[in-house]
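Trainee: Can you look at this prediction? I've put the sequence above it.
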Amino acid sequence: MFTGAQDRATAVTGYVAIAAVGVIALVGGVSPGTTGWWWVAYGVFVLAFLLDDLAASGRLGPRRLPARSLLAVGVASALVTWWLAPQASWSAILFVVTVVPAAMTSPPSLTAALIAVQTTAVVAGAARVGAAPHEVVALGALYGAFQVFAAVVVVAGRRQGEQRAALAAAHAQLRAASALLAASSRDAERLRISRELHDVVGHGLTALALELEVAAHRAQPPAVEHVDRARSIAKGLLGDVRSVVGDLRGEVRGLEGALREVVDRTPGLQVVLTVREEVPVGPERALVVVRCAQELLTNTLRHAGAHRFTLDVVADDGGVRLRASDDGAGARRLQPGNGLTGLTERVEDAGGTVRFATAPGRGFTAELEVPA
């Protein structure tokens, strides 16, 4: 539930509010007949909030308690804490704390219902201890407004985070397209130059060498010495041209460069890229790999809430193997959207295979292989 610097700040604010309730209770006290039970209920609330925060941040490993179960425990313990000592009106701040995780993980309708229930509890508790009608209304309006304000701030922050993730994903897609276009343009230009050298200069030098070979047999001294020297120069130039053509064709690889341009400077995400290109990768397979890496990075930015993304690529005689993983929240069950479905179709069209794995608290992993 609480991930990222902004959400950590929200969690810390919650801890401060909860601690303030406990400190005031120690200093001011609660009803003598309910002190013990009040502290039990308060302790349950603190424990539920702490477990939810630790589980959501991944510090407890895989999440075994659903977020809504912990939220339900927190709401119930807050209601009990309030009902045991409604004369301690400051304890109603716990209701504001429970609204924050509810607004983060629940639909707006459920959050609104929770605010209505807790505001009603504030009003009923104040009336129960004999507060004046205007005090009951004021207390209900005050804490109701606090809850609404907290929910609005959280929802706005969540939407802003989603927009940032969408912007980062669009940025990654744009960089991928630019990288592929640049690599394609460079490779096409190298191939064009290599063909021109081979077809024009190479053929011309080959013809020249043959003519000089014939001339060497017909020439008479002292001209034969110059013909032999010219023939040697022509053969040397032909060898140089073939070497340059081979180098230009060998440079048409570009897989690591294209991948690095896709993943570099990704906002809000640490990316670790490892590429072992033991054999050259053709443009068709390179396009499949780069597009898949782009989709996996985009998926992580949009949905994972991750801090780290690892991408390992190996190209050898057997083909290209890619493994991508993140340290995000993960999910109990994988539900591929259009992006992952399109990725699978792209790899299978190239004769390859794809495997996905995810679990709560263990992030998301994808492994794919494109054969040679």
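Mentor: Ah, there it is.

Trainee: hey, let's count contacts and neighbours off CA atoms from now on
Mentor: OK.

Trainee: tell me the SS of residue 368?
Mentor: Under DSSP: H, G, I helix; E, B strand; the rest coil, the three-state class of residue 368 is strand.

Trainee: isn't it right up against residue 319?
Mentor: No: with contacts counted by CA atoms under 8 Å, residue 368 stays clear of residue 319, the gap being 10.6 Å.

Trainee: which residues are in contact with both of these two?
Mentor: The contact sets of residue 368 and residue 319 do not overlap (CA atoms under 8 Å, 6 or more residues apart in numbering).

Trainee: Of those two, give the one with the bigger neighbour count.
Mentor: Neighbour count, other CA atoms under 10 Å: between residue 368 and residue 319, residue 368 has more, with 22 against 15.

Trainee: List the contacts of the more buried one.
Mentor: Counted by CA under 8 Å, 6+ apart, residue 368 has contacts 321, 322, 323, 347, 352, 353, 354, 355.

Trainee: List just the nearest of those to residue 76.
Mentor: Among those, residue 355 lies closest to residue 76 (CA to CA), at 41.7 Å.

Trainee: Where do the helices of the chain begin and end?
Mentor: Secondary structure of the chain (DSSP state H): helices at 4-28, 35-56, 67-84, 93-105, 108-128, 133-196, 203-218, 223-250, 255-263, 283-299, 338-349.

Trainee: In addition, the following structure is provided for comparison:
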Amino acid sequence: MTYATDARLSAVTGLSAALVAGGAALVSAATGGWQPEPALAAAWGLAFTGYVVVFVLHAEVLVPRPLLPDQVAAVLLLVAGLAVWFLAPDINWMATLFVITAASWASVVPTRAVVAVVAVQSAAVAAGMVLIGADGAGVVGATGAFASFQAFAVVVVGSAERESAARAVSDRAHAELRAAHEELRSTHAELRAATALLSAASRDAERLRIARDLHDGVGHQLTALALELEIAGHRATGDGAPHVARAREIAKDLLGEVRATVSALRDEPQRLEQTLRELLGRLPGVQVHLAVDVPEPPDQEAALVLVRAAQEVATNTLRHAAADRLDVVVSQDDDGALTLRAHDDGRGVPAVVPGHGLQGMAERVRAVGGHVAVDSAPGAGFSVTVHLPARARDHGAVGVREEVVT
């Protein structure tokens, strides 16, 4: 139950008590139990009506929000309640209004002010009982009873206020904890993405280092060996000449193989499927199904754009989708164009408002001549389609590979 619901129930209860007390006074007047002068009856009715109107305007019973400031409403209730009491103290159950007033004050003013109001209204009960000629026992009994009722109402309202405040603090703490959890999930995904990209960059750097070492070390030594064997071949005579010639040919072949290996190492690009699998693997709380049907390796500029797009999709899924599954499919058509399609089974949104992440993705895609399409609906998840035009490089197609990676 929310604080607004608690407040509305309390307001309905207070209004019902006031109307029951006022209705009982009207019944008493109709049956002859209370026979005031017309002017007194009119004044009493005006005061009681004013009390009810002020209560309704402030307590959100019939209005969507309070139409009177808290302090102003509290003072008007006190004045109207005292007027109703002193205009007809012989209707002693109308002191019920003092209980309602005390409860209203307890929710809007400090404790000291509430204690003062209870004291004033209790004194008014005593004065009213004296005015109608009640004996000492009657004065003390009525004063003590209604003072106790007021104190009980104040304690109940105070406890409800403290409980509501504690509940609000707890709700805020839970909301902050959920937000921190979601942030941790998305940060974890971003860290994995950064790790995957760093790993790819590290592999590229290591591959280039090996290529340089082969070229600068083994390649140079083999070149020198081939030259020495060339010279030896011109000077060798007798049975040793064929062996020197054969060694020279072996050195040349080995040098050619080293050069081919260096060239392959320098030219070998990062494979898209491997990077995507490292990027999307083990997303916390989300099962990822990845399918890649592209020639390997693809154009490296396009591959980087697709990897960045997949990273943004994963981050958005963790932060906003509340999804259990994410499907990512990368394909290439006959013209060589690459397409990434991603869809989660999350809550979706009625209207897509691109944030900085989606805008950055669209900018990167447009920079290589492609375009991005997003689609979502409440309960239908979120879909992203990235289409990149054909590039100059062309490789043989491979079969589709699909498996659950988380």
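Mentor: Happy to help now that I have it. Nothing here was measured: the structure is a model prediction, and the numbers come from that model.

Trainee: Highest mean neighbour count out of the helices of structure 1?
Mentor: Most buried of those by mean neighbour count (mean count of other CA atoms under 10 Å) is helix 93-105; its value is a mean of 23.

Trainee: that older thread, need the helices of structure 1 in a markdown table with distance to residue 277 of structure 1, can you?
Mentor: Below are these laid out as a markdown table (distance: least, CA to CA, whole Å):
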| stretch | distance to residue 277 of structure 1 |
| --- | --- |
| helix 4-28 | 35 |
| helix 35-56 | 38 |
| helix 67-84 | 43 |
| helix 93-105 | 43 |
| helix 108-128 | 49 |
| helix 133-196 | 16 |
| helix 203-218 | 33 |
| helix 223-250 | 13 |
| helix 255-263 | 8 |
| helix 283-299 | 11 |
| helix 338-349 | 19 |
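
Trainee: residue nearest the centroid of structure 2?
Mentor: With distances taken as CA atoms, centre = their mean, residue 179 lies nearest the centre of structure 2, 5.4 Å away.

Trainee: In structure 1, what residue corresponds to it?
Mentor: Residue pairing (TM-score structural alignment): residue 179 of structure 2 is matched to residue 162 of structure 1.

Trainee: what does residue 240 of structure 2 give?
Mentor: By TM-score structural alignment, residue 240 of structure 2 lines up with residue 223.

Trainee: Please report the distance of its match from residue 205 of structure 1.
Mentor: Separation of residue 223 of structure 1 from residue 205 of structure 1 (CA to CA, to the nearest Å) stands at 21 Å.

Trainee: now residue 69 of structure 1
Mentor: Taken as CA to CA, the span from residue 69 of structure 1 to residue 205 of structure 1 is 81 Å.

Trainee: Name the SS class of residue 403 of structure 2, please.
Mentor: At residue 403 of structure 2 the chain is in strand, as set by three-state DSSP.

Trainee: ok, it touching residue 289?
Mentor: Yes: using CA under 8 Å, residue 403 of structure 2 is in contact with residue 289, at 6.1 Å.

Trainee: which one of these two has more residues nearby?
Mentor: residue 289 (19 against 10).

Trainee: Alignment lookup: that one to structure 1.
Mentor: Aligned partner of residue 289 of structure 2 by TM-score structural alignment: residue 272.

Trainee: again with residue 197 of structure 2
Mentor: In structure 1, residue 197 of structure 2 lands on residue 180 (TM-score structural alignment).

Trainee: Could you find the closest non-adjacent residue to its match?
Mentor: Computed as CA to CA, 6 or more residues apart in numbering, the closest residue to residue 180 of structure 1 that is not its neighbour in sequence is residue 258, at 6.2 Å.

Trainee: ok now do that neighbour, which residues does it touch?
Mentor: So residue 258 of structure 1 contacts 176, 179, 180, 183, 290 (CA under 8 Å, 6+ apart).

Trainee: what does it align to in structure 2?
Mentor: That one, residue 258 of structure 1, aligns with residue 275 by TM-score structural alignment.

Trainee: what do you get for residue 121 of structure 1?
Mentor: With TM-score structural alignment as the criterion, residue 121 of structure 1 lines up with residue 12 in structure 2.

Trainee: Quick check: that match vs residue 267 of structure 2, distance?
Mentor: For residue 12 of structure 2 relative to residue 267 of structure 2 (CA to CA), the value is 79 Å.

Trainee: Tell me the residue in structure 1 aligned with residue 374 of structure 2.
Mentor: Residue 374 of structure 2 maps onto residue 356 in structure 1, by TM-score structural alignment.

Trainee: is it true that its match touches residue 367?
Mentor: Yes: here residue 356 of structure 1 reaches residue 367: they are 6.5 Å apart, a contact under CA under 8 Å.

Trainee: Identify the residues contacting the closest residue to residue 341 of structure 2 other than its chain neighbours.
Mentor: Spatially, and ignoring its direct neighbours in sequence, residue 341 of structure 2 is nearest to residue 385 (4.6 Å; CA to CA, 6+ apart). Shown in contact with residue 385 of structure 2 (CA under 8 Å, 6+ apart): 339, 340, 341, 342, 372, 373, 374.
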